[in-house]
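Colleague: Pasted the sequence and its predicted model underneath.
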Amino acid sequence: MPSEFELIRRYFSRATSHTDLAGGDDAALMHTRPGMQLAVSTDLLVAGTHFFGDTDPHGLGWKTLAVNLSDLAAMGAEPRWAFLGLTLPTVDEGWLSSFADGLFACASRYGVDIAGGDTTRGPLALSITILGEVPTGLAITRCGGRAGDDIWISGQPGRAALGLASLQGKVSLSTTAQAECVGALQRPVPRIELGLELRTLASAMLDVSDGLLGDLGHIVECSGCGAIVDVSHLPLQPLLDLGVSEASARRSVLAGGDDYELLFCAPPRHRAALRQLAQDSGVALTRIGELHERDADLMLREADGRLLAPLFSGYDHFA
């Protein structure tokens, strides 16, 4: 059986492009570009909690990095370096090879150096610490929203939740629809390019990992605002076209996790620029509501104008 260091050398030591000293020493060495701040994030994926144990390892390698890239996208940061922590119950070299290929495919797509990490024996768990750069003062936080700002969502939220539900046998999808939704769950697309474009347009932003309403609550709390989400503006039709009920589509969009779309706020004066950005980027941007004064709380506006408190929120690991 190969040693820990042989596994790292064989599967996770590949050429880097902007790292002074990568894996193999006690620490990596890198330097930031002038005028930049570091943006740093970490995520942990655990078998049985975040993914099924039999998940395709190539897709899992991609997702392990992609969910961290999404955090940088939400800050308007450019990804640069990543460090992998890998806990393995056994050494399966076929699994490792496929996982590493998926990880490095994602790294190559977004210009990330895998600069180091660690492996150990234990229950299957995957952790990435990622570092990126953003021009000083241009990072987009969760706290910049102001009453009157529009609320926007990128792409098509809800597909990943339907993919998970289909794998759990909770919803029945056609073969084509299941492939689309499971693909969204297992191979998310981090909105890096969109995040960079939103630096001068968005007032507050985060990525949707635990459900739109639950994550919007973080912006509301941090920005000291209330929010109203217009149900009739939600992008439900693409999900209805997959054959699910309106109730299932609505819950998937509002409370489904693992979307990794960008949820952001922007002043109304940027509407035209955002519509142009959507057209130029090919990424749908949907205006779904607005921020209000604090006493408005977080509410849903039905098509008939009624304001209702949400009956569900997002995912909580400890709820």
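Modeller: Structure received.
Colleague: switch to C-alpha atoms for all contacts and neighbour counts from now on
Modeller: Noted.
Colleague: Pretty sure residue 153 sits against residue 260.
Modeller: No. Using Cα atoms under 8 Å, residue 153 is not in contact with residue 260, being 10.4 Å away.
Colleague: Show me which of those two is the more surrounded one.
Modeller: Neighbours were counted for residue 153 and for residue 260 using other Cα atoms under 10 Å; residue 260 has more, 32 against 23.
Colleague: For the nearest residue to residue 298 once chain neighbours are set aside, list the residues it contacts.
Modeller: Nearest residue to residue 298 in three dimensions, chain neighbours excluded: residue 227, at 4.6 Å (Cα to Cα, 6 or more residues apart in numbering). Each residue near residue 227 by Cα atoms under 8 Å, 6 or more residues apart in numbering is listed here: 220, 289, 290, 291, 292, 293, 296, 297, 298, 299.
Colleague: and what of residue 7?
Modeller: Residue 7 makes no contacts at all, as judged by Cα under 8 Å, 6+ apart.
Colleague: try this one next to it:
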Amino acid sequence: MAGVDVAGEFETIRRLFAPLAHPEWGRGLRDDVAVIPSKPGHDLVLTKDAIVEGVHFLPADPLDTVARKLMRVNLSDLAAKGAEPFGYLLACHWSERCGWPERMTFVDGLRADQKAFGVALLGGDTVVTPGPASFSMTLMGWTPKGRTVARMGARVGDLVFVTGNIGDGWLGLQAAQEKLTLEADRIAALLEHYRTPTPRVEFIGPIRAYASASIDISDGLIADLEHMAAASGVGIEIDLEVTPRSAAGQAWYDGRVDEQAALESLVTGGDDYEVAFSASPRDEATLRREAGRRHLRLTRIGRVTTGEGVVARFAGQPVTIDRSGFAHG
């Protein structure tokens, strides 16, 4: 029954999480630590994200999708760095509604994505809180030594690309809150993207090989490009009209009277978990070929310039965007 804690910490670990543990490095979750051997010729890359009920997911969201979203937002960070994921640490702060069935549902989501992405649990912690549920993951991956792609490194004259579509995360939240009027299949597609975004792990190789700088799109396209521009000490110009939109996103856009305002909403909404990166113009054809081989949409959205910050253009003219994306507390 929801809200009833039917198992203590150690029983939860033994019955639910131990089967997810890495067969060697996780020590069966019977210890306070995991021991990870070094990988010769590689750097260890770590990322950490937390999600909180009422902030990053809705109380009505199924807990298996919450677990998968937690996994995928971390995978997106590693994909943008060109890192191959292998294992993770997990902290679960169960709310009073998270009884045994809810915990099992959460673990079902983890199990599905462990299999899909080839990662395993290494350890962590599980507690009960009187507040909202929250979950935190530290994901680890490998890159060949010295080959991790940073936010810094974009060069004047580089082109700026983004994978996939932009705006579906924000639109999916609107759909989950029943604020959209679209056909049922469009709503379903947006909800799926919001709850279980697709990290671009299949594009790790090309990002590592060709990107001069890279970042995953979590706070909003404009906001995250601002982070990349600041880290690289450059400016970035983007063309709002070429913002890639899914079929559902296009259907929503077609119903807007103010096209500029609609595009601004899409590029500032966040929760897309696509990858934006800069690369030399001489590598554009190769990047498009690599994306095509993976059936991945790749869009050139702008260029790296002198100056600072991000300049967004609509109909060839710069526009002022008051809010660039989600602001963390």
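Modeller: Thanks, I have it. If you're wondering where the values come from, they're calculated on a predicted model, not measured in any experiment.
Colleague: Overlay them and tell me the TM-score.
Modeller: The TM-score (TM-score structural alignment, normalised by the length of the first structure) is 0.94; 316 aligned residues with a Cα RMSD of 1.7 Å.
Colleague: and the residue nearest to residue 298 of the first structure, what pairs with it in the second structure?
Modeller: Matched by TM-score structural alignment, residue 227 of the first structure corresponds to residue 236 in the second structure.
Colleague: so where do the strands sit in the second structure?
Modeller: Using DSSP state E, the strands of the second structure run over 42-52, 84-94, 120-128, 134-144, 159-163, 211-216, 235-239, 275-279, 298-305, 309-314, 317-319.
Colleague: what about the residue nearest to residue 298 of the first structure, distance to residue 150 of the first structure?
Modeller: Applying Cα to Cα, to the nearest Å, the value for residue 227 of the first structure to residue 150 of the first structure is 9 Å.
Colleague: Between these two, which contacts overlap?
Modeller: What both residue 227 of the first structure and residue 150 touch, as defined by Cα under 8 Å, 6+ apart, is the set 289, 290, 291.
Colleague: Residue 236 of the first structure versus the first one, what's the distance?
Modeller: Read that as residue 289 of the first structure. Using Cα to Cα, one gets 15 Å for the distance from residue 289 of the first structure to residue 236 of the first structure.
Colleague: Next: the last one.
Modeller: With distances taken as Cα to Cα, residue 291 of the first structure is found 21 Å from residue 236 of the first structure.
Colleague: In terms of packing, which of those two has more residues around it?
Modeller: residue 291 (27 against 21).
Colleague: show me what contacts the alignment partner in the second structure of that one?
Modeller: For residue 291 of the first structure, the aligned position in the second structure is residue 304, judged by TM-score structural alignment. Residues in contact with residue 304 of the second structure (Cα under 8 Å, 6+ apart) are 154, 155, 156, 157, 158, 159, 160, 234, 235, 236, 237, 278.
Colleague: from those residues, which is closest to residue 216 of the second structure?
Modeller: For the contacts of residue 304 of the second structure, the minimum distance to residue 216 of the second structure (Cα to Cα) is 12.1 Å, reached by residue 278.
Colleague: My read is that the closest one contacts residue 160, right?
Modeller: Yes. Here residue 278 of the second structure lies in contact with residue 160, judged by Cα under 8 Å, at a distance of 4.4 Å.
Colleague: Now for these two: what residues contact both?
Modeller: With Cα under 8 Å, 6+ apart, residue 278 of the second structure and residue 160 have common neighbours 303, 304.
Colleague: Between those two, tell me which one has more neighbours.
Modeller: residue 278 (30 against 27).
Colleague: how close does that one sit to residue 28 of the second structure?
Modeller: Separation of residue 278 of the second structure from residue 28 of the second structure (Cα to Cα) stands at 41 Å.
Colleague: Could you do residue 138 of the second structure as well?
Modeller: When residue 138 of the second structure is compared with residue 28 of the second structure (using Cα to Cα), they lie 18 Å apart.
Colleague: end-to-end on stretch 227-246 of the second structure?
Modeller: 25 Å.
Colleague: So which bits of it are buried?
Modeller: 227-230, 232-240, 243-246 (16 or more other Cα atoms under 10 Å).
Colleague: And for stretch 286-295 of the first structure?
Modeller: Neighbour-count burial for stretch 286-295 of the first structure [16+ other Cα under 10 Å]: 286, 287, 288, 289, 290, 291, 292, 294.
Colleague: Pick out whichever of those residues sits closest to residue 97 of the first structure.
Modeller: Nearest to residue 97 of the first structure among those, with distances taken as Cα to Cα, is residue 286, at 39.1 Å.
Colleague: Wait, that closest one touches residue 231, no?
Modeller: No. If you go by Cα under 8 Å, residue 286 of the first structure and residue 231 don't touch, sitting 11.9 Å apart.
Colleague: Could you check how far the closest residue to residue 21 of the first structure other than its chain neighbours is from residue 23 of the first structure?
Modeller: Excluding the flanking residues, the one nearest residue 21 of the first structure by Cα to Cα, 6+ apart is residue 29, at 4.8 Å. For residue 29 of the first structure, the distance to residue 23 of the first structure (Cα to Cα) stands at 9 Å.
Colleague: Next: residue 239 of the first structure.
Modeller: Plainly put, residue 239 of the first structure is 43 Å away from residue 23 of the first structure if you go by Cα to Cα.
Colleague: ok, the equivalent of residue 285 of the second structure over in the first structure - how many residues close by?
Modeller: Here residue 285 of the second structure is matched to residue 272 in the first structure, going by TM-score structural alignment. Neighbour count of residue 272 of the first structure, defined by other Cα under 10 Å: 10.
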